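S.K.: starting from these lines, generate the structure:
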Amino acid sequence: MHYIRAFEVGRNPTSSKYEMHVRFRTLKNGPAIRNRLRLPHPVKTDLRICVIAPPDSKAAAEARAQGASLVGEDEIFAQVKDGIINFDRCICYLDSLQKLNKAGLGKVLGPKRLMPSTKTGTVVSNVAAVGAMVRDMVSGSEYRERDAVVRLAIGQLGFTPEAMQTNIKTFMDSVKKDIARLVGPTKEIHEVVLSSTNSPGFTLNGEFKGANSVAPRELSGPL
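M.R.: This is a model prediction of the structure:
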């Protein structure tokens, strides 16, 4: 963190983020891991959440309260048909599912993996579930293996060493569980790298910690 923060001097500590890169030893065409989790210290994302629900319903009110950026039915359907997709995730309240299917948006949202479905768990049947899913998407983190590497924003630059340590442990525990659940060829963690928006990567192998290392309390204040 001491080295990385040196590369971020003068930058807004809330706009720059720490990033984790986990590299695997794995077969080229072997199974890939994909998951989402809620970190103990969430990293604010810019995900725009759309909730298909009757505009005046309790589900719609709960979605707005939890941070959904777009809530409704007909207006959203019209925008999508016009090619305007101002969201990154889409949830559908069960009461609106039939109306969503009649709108015929599958051809537009399907290829973008935005079409809500019971199979992907993005169709929810009660108000509490709508709120919980929106809250999880807003503060949750999603990761997916690409080219034998998983990347995740693990913290903001102003996070304390203790907060970073907790987030990193939570993420690594989740990745190890994902590996254990895989069926088929084995996958092993080869290297774990920490970087930031504007810094190079540093391997988390202990080489940067020594007798003259900066104490954690000195990294807990302003940049």
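S.K.: okay, CA-based contacts and neighbour counts for the rest of this
M.R.: Fine.
S.K.: and the closest residue to Ile33 other than its chain neighbours, what does it touch?
M.R.: In space, and not counting its chain neighbours, Ile33 is closest to Glu145: 5.5 Å by C-alpha to C-alpha, 6 or more residues apart in numbering. Each residue near Glu145 by C-alpha atoms under 8 Å, 6 or more residues apart in numbering is listed here: 32-34, 151.
S.K.: please report how far Glu145 lies from Pro13.
M.R.: Between Glu145 and Pro13 the computed distance is 27 Å (C-alpha to C-alpha, to the nearest Å).
S.K.: residue ranges for the strands of the chain, please.
M.R.: Counting by DSSP state E, the segments of the chain that form strands are 17-25, 34-37, 49-52, 70-72, 89-93, 123-124, 141-144, 149-156, 188-196, 199-203.
S.K.: most packed of those strands?
M.R.: strand 49-52 (a mean of 26; mean count of other C-alpha atoms under 10 Å).
S.K.: next, the second sequence, to be compared with the first:
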Amino acid sequence: MTISDAAAVLRAVEVATPWSAYELHVVTRFVKGQPAPRGRISLPRDPRTKEEKVLVFAEGKQAEAATKIGASFVGGGELIDDARLNFTTTGTSVLSGKIEPTKVICTPALLPTITPKLSRFLGPKGLMPAVRRGTVTDDVAGAIKQARGMLEWKGDRQGVVRTPIGRINFPVEDLEKNIRTFLQAVKAATAEKDDLSVKRKVAASSILQVHLSSTQGPGIQISDI
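M.R.: The predicted structure is shown next:
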């Protein structure tokens, strides 16, 4: 089914809930033992309804810059306890409730301070600052701007990537732009590598199937990709 036809079916299902989400499921060719495909992307139209809550570990002028640009939480080591996770008797973990960030940014100077105390708590949530993700930096203002506009995605152990891709009330043109932009990013991240890359266990895949679904609707395979 084409993107426009699939969207029409899902809109009919979600007629009473126009803010429901479209979700894209991308099945990639995946070799067992290789790392899951992952990446970051800025879509033409942001499908998220909740604003990013950015926690910034910074001091001095960098803290001032973070506050000025509108970071949700800014501070140094005194914020560690508020950002720490508490473990329940069932083994699950939840944020303390004082600070519930969706992104965490840290300056290089404070990274040695927060790493021993927060890595085991923020790491499993995908929130631990890292240089490769651009969240350990002296340019906190730039990182905040990027964090607000970037959508992170990651495949599961079978190489299936799931991501919100739009809202039911989006025009089909906006939905299609988001889908095609996202698929290009997945293709780039899962492009077949040379033998040396494979030996290094770089994810070497291609897109096999794409399904579009919604909160209450079925998954529909997309043909025009």
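S.K.: can you give me the TM-score here?
M.R.: Scored against TM-score structural alignment, normalised by the length of structure 1, the superposed chains reach a TM-score of 0.75; 197 aligned residues with a C-alpha RMSD of 2.7 Å.
S.K.: nearest to Glu19 of structure 1, of the contacts of Glu145 of structure 1?
M.R.: Arg151 (6.9 Å; C-alpha to C-alpha).
S.K.: what does the closest one align to in structure 2?
M.R.: Aligning on TM-score structural alignment places Arg151 of structure 1 opposite Arg162 in structure 2.
S.K.: can you pull the contacts of that match?
M.R.: 23-26, 153-155.
S.K.: find the residue at the geometric middle of structure 2.
M.R.: Glu152 (2.3 Å; C-alpha atoms, centre = their mean).
S.K.: ok, back up a step: may I see the strands of structure 1 organised as CSV, with distance to Ala61 of structure 1 added?
M.R.: Shown next, in CSV, are the strands of structure 1 (distance: least, C-alpha to C-alpha, whole Å):
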stretch, distance to Ala61 of structure 1
strand 17-25, 31
strand 34-37, 25
strand 49-52, 10
strand 70-72, 9
strand 89-93, 12
strand 123-124, 15
strand 141-144, 24
strand 149-156, 30
strand 188-196, 37
strand 199-203, 41
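S.K.: any idea how far the residue nearest to Lys154 of structure 2 when sequence neighbours are not counted lies from Val31 of structure 2?
M.R.: In this structure, Lys154 of structure 2 finds its nearest non-sequential neighbour in Arg38, 4.1 Å apart by C-alpha to C-alpha, 6+ apart. The gap separating Arg38 of structure 2 from Val31 of structure 2 is 15 Å, by C-alpha to C-alpha.
S.K.: wait, doesn't Thr28 of structure 2 sit right on Val160?
M.R.: Yes - judged on C-alpha atoms under 8 Å, Thr28 of structure 2 makes contact with Val160 at a distance of 6.1 Å.
S.K.: average gap between the longest helix seen in structure 1 and structure 2?
M.R.: When structure 1 is scanned for its longest helix (criterion: DSSP state H), the result is helix 161-181. Taken over the aligned residues, the distance from helix 161-181 of structure 1 to structure 2 averages 1.3 Å (mean C-alpha distance after the TM-score superposition for structure 1).
S.K.: aligned to the residue nearest to Lys154 of structure 2, what sits in structure 1?
M.R.: Per TM-score structural alignment, Arg38 of structure 2 is aligned with Arg34.
S.K.: look up how far Ala68 of structure 1 lies from its match.
M.R.: 24 Å.
S.K.: if we can go back for a sec, give the contact list for the residue nearest to the centre of structure 2.
M.R.: Glu152 of structure 2 neighbours (C-alpha under 8 Å, 6+ apart): 38-41.
S.K.: try 10 Å
M.R.: 38-42, 126, 133, 163 (C-alpha atoms under 10 Å, 6 or more residues apart in numbering).
S.K.: what range in structure 1 matches stretch 171-182 of structure 2?
M.R.: Under TM-score structural alignment, the match for stretch 171-182 of structure 2 is residues 160-171.
S.K.: picking up where we left off before, can you redo the contacts of Glu152 of structure 2 as CSV with distance to Val94 of structure 2?
M.R.: Shown next, in CSV, are these (distance: C-alpha to C-alpha, whole Å):
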residue, distance to Val94 of structure 2
Arg38, 24
Gly39, 25
Arg40, 25
Ile41, 27
Ser42, 28
Gly126, 14
Arg133, 23
Thr163, 22
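S.K.: ok, those residues in structure 1, which still hold?
M.R.: Mapped onto structure 1 and checked by both residues aligned by TM-score structural alignment, their matches' C-alpha atoms under 10 Å, the contacts of Glu152 of structure 2 keep the contacts 38-42, 163.
S.K.: and those residues, which two are furthest apart?
M.R.: Arg38 and Ser42 (13.8 Å).
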